[in-house]
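# Any chance you could fold what I've pasted below:
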Amino acid sequence: MKNKIGVMQGRLVPKYRNQYQSHPVGYWDKEFDVAARLGLDLIEFIVDFDCIEENPLMSADGVTRVTEVAARTGVQVASICADCFMAAPLHSADPMVAQPSLAYLRRLIDHAPRLGISDIVIPCVDQSSLRSMEDSARFVAALESVLDEAGRNGVNLSLETDLDPQSFARLLERFESPRVTVNYDTGNSASLGYDPREELAAYGNKISDIHIKDRIKGGGSVVLGTGNTDFEGFFDALRPLDYQGFFILQAYRDDEGVEIFNRQLEWIRPYIEAYGARIKG
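Purely as a prediction, here's the structure:
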């Protein structure tokens, strides 16, 4: 079985409100046709905080619309990048922030089975980093409160953090449920100066969603192959884990998106295909 390849939502259409990454309100469906033409299998949906109720994943009617577009184009939605939890962290000390966010997460978990969504990525980076023991305790408690629902709906809560490998592994050990997994971002790890071999040795068996990106160490996103991401080391470390999940390109984008994305897709595709071939062998 080949690993499916997808794109982070918004990379194939013009920027929404000139933002680098966001859910394109009002024209999200157009991206499915572009993705189909490029031969992609998936689009990872973004859920932003500032327009959350306009996101189709937040309503039954909206989910129906997404299923119709996915069926028409053959491009599926198997994962969600819940960027809303960066603006309003689940582990906020302010209950006026944390409680509505937990309600949003419950809604996403509830709607996920209708689309066949297996992963909800929860970012704990930048303004939502887990900076203290108290942050971590609140975060663990929040996730524990929805794990039964996630289990019933077949949904992984896939954590993206900026913790070092050992600290991340210790955080994961606090959860008994197999539904707490890892979103691995190749570019973010490179920016932080982490070694993919060390990271995957610490928690690689927990990875359920992979974002493909290239970044400069200590800096921003760049075209795949031009930054500090060690793609050779990453795929070598991934191979023994028999990872069967998908690869989502969250690669560098410009104002239009399609041409530069396609160039990067063709650059990374041989890595993914070679990985799959060696796994089968």
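# Going by C-alpha atoms from here, please, whenever you check contacts or count neighbours.
Noted.
# In contact with the residue lying closest to residue 126 once chain neighbours are set aside, which residues?
Leaving aside its sequence neighbours, residue 126 sits nearest to residue 86 (C-alpha to C-alpha, 6 or more residues apart in numbering; 7.6 Å). Each residue near residue 86 by C-alpha atoms under 8 Å, 6 or more residues apart in numbering is listed here: 123, 124, 125, 126, 127, 128.
# Identify each buried residue in whichever strand or helix holds residue 109, please.
Residue 109 is part of helix 95-115, with elements assigned from DSSP states H and E. For helix 95-115, burial by neighbour count (16 or more other C-alpha atoms under 10 Å) applies to 97-99, 101-102, 104-106, 108-112, 115.
# same check, this time on stretch 130-148
130, 135, 136, 138, 139, 140, 142, 143, 144, 146, 147.
# circling back: in strands only, show me the contacts of residue 86.
123, 124 (DSSP state E).
# related to what we said a few turns ago, packing partners for the helix holding residue 109?
helix 60-73, helix 147-152 (3 or more C-alpha pairs under 8 Å, 6 or more residues apart in numbering; DSSP states H and E).
# Before we compare anything, build this one as well:
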Amino acid sequence: MPHTPRPRFGIMTAPMQVDYHDVLRVWREADAIPEIEHAWLFDHLMPIGGDPDGPTFEGWTLLSALAAHTRRLRLGVLVTSNRFRPPAMLAKIATTVDIVSGGRLDFGIGVGSRPSPPLARREYAAHGLPFHDTAHAVGSLAEACTVIRRLWTEEKPFDHHGIHHHLTGAFGNPKPVQRPHPPILIGGRSSATLRVAAEHADLWNIPGGAIDDAVRRSALLDRYCAEIGRDPASVTRSIHLPVVYDRPSATRHAIGEALDAGFRHIVLGLPAPYPADVARWVTDELISASARSAGF
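Predicted coordinates:
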């Protein structure tokens, strides 16, 4: 009988409509609770909910600060928009965070914002960033994953002249702490993104939604892995589930459905404002209760 990996629970604090010290408080509290194994930020440059002119922090800069203030949590950005930063620059940023954290980075990346919701689209024009069509964005993501992995692992400078990215004399030094490189998490639900995940991902994350859709997408990922001769079980299934503070039973139900469907990496999205001792509440009301119910 195959071994079923135990679930690994984490939290996500979207760094919008909050203060830096609010996020830092939650992460420090979570860092002291072993049941919470990972913590995440998102990658938007302007709010995608609430006051459209409210505060939003840049994800990777904030992640580096939180890495320096924590000791145990695995951490990452769920997920980095490949549209925002050239891949060689992103590889350097991620290496820096992996070193600052002592080797705790999970490298999350995806295509970037879809045209919906509308608030997610405006940040490109507001920051002078192009917004290419989907085919361009998916091709760019696949190429970026190749470039980033090479920068993390190759011991000599190299050139890369692809369709979307061109580098001459590319070289990554220092290398990440984790060898051969930090785990790569690819987020998304489109079939094109799932093909990229089959080739490059150690973890695949789907951003919530109906569990039936998540199951179908996971089965499609299985198929794409099989087509390229990869063991589908080598890609950990991750799902983001929103937390509703006044309805913990609804969140527990969603966790149970995800566990039953084979998702073993659970990211619990915490809405702001964060209640006092929210990490302890998440542990007691959601994680421990769900693990007991599932027999883990």
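# quick one, helices of the stretch 101-250 of the first structure?
For the stretch 101-250 of the first structure, helices defined by DSSP state H, counting those that start in this stretch occupy the ranges 133-144, 147-152, 165-173, 186-192, 196-203, 231-238.
# List of residues touching the last one?
Applying C-alpha under 8 Å, 6+ apart, the external contacts of helix 231-238 of the first structure come out as 186, 196, 197, 200, 201, 204, 271, 275.
# Scan those residues and report the most crowded one.
Among the contacts of helix 231-238 of the first structure, residue 196 has the most neighbours (other C-alpha atoms under 10 Å), with 26 neighbours.
# The second structure: which residue goes with that one?
Here residue 196 of the first structure is matched to residue 215 in the second structure, going by TM-score structural alignment.
# In contact with that match: list those residues for me.
Residues in contact with residue 215 of the second structure, defined by C-alpha under 8 Å, 6+ apart, are residue 261.
# repeat that with 10 Å
Shown in contact with residue 215 of the second structure (C-alpha atoms under 10 Å, 6 or more residues apart in numbering): 221, 258, 261, 262, 263.
# Over to residue 191 of the second structure?
Shown in contact with residue 191 of the second structure (C-alpha under 10 Å, 6+ apart): 197, 217, 220, 221, 224.
# Quick one: the residues you listed as a markdown table, columns for distance to residue 34 of the second structure too.
What follows is the contacts of residue 191 of the second structure, written out as a markdown table (distance: C-alpha to C-alpha, whole Å):
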| residue | distance to residue 34 of the second structure |
| --- | --- |
| 197 | 29 |
| 217 | 30 |
| 220 | 33 |
| 221 | 31 |
| 224 | 35 |
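# Filter those residues down to the buried ones.
Here, 16+ other C-alpha under 10 Å leaves 197, 217, 220, 221, 224 buried among the contacts of residue 191 of the second structure.
# Among the residues you listed, find me the one that's closest to residue 26 of the second structure.
Nearest to residue 26 of the second structure, judged by C-alpha to C-alpha, of those is residue 197 at 30.4 Å.
# Excluding sequence neighbours, find me the nearest residue to the alignment partner in the first structure of that closest one.
Counting by TM-score structural alignment, residue 197 of the second structure lines up with residue 172 in the first structure. Of all residues not flanking residue 172 of the first structure in the chain, residue 180 sits nearest, at 7.3 Å (C-alpha to C-alpha, 6+ apart).
# So that neighbour sits against residue 158, correct?
Yes - here residue 180 of the first structure reaches residue 158: they are 6.0 Å apart, a contact under C-alpha atoms under 10 Å.
# what touches both of the two?
Common neighbours of residue 180 of the first structure and residue 158, using C-alpha under 10 Å, 6+ apart, are 119, 120, 206, 207, 208.
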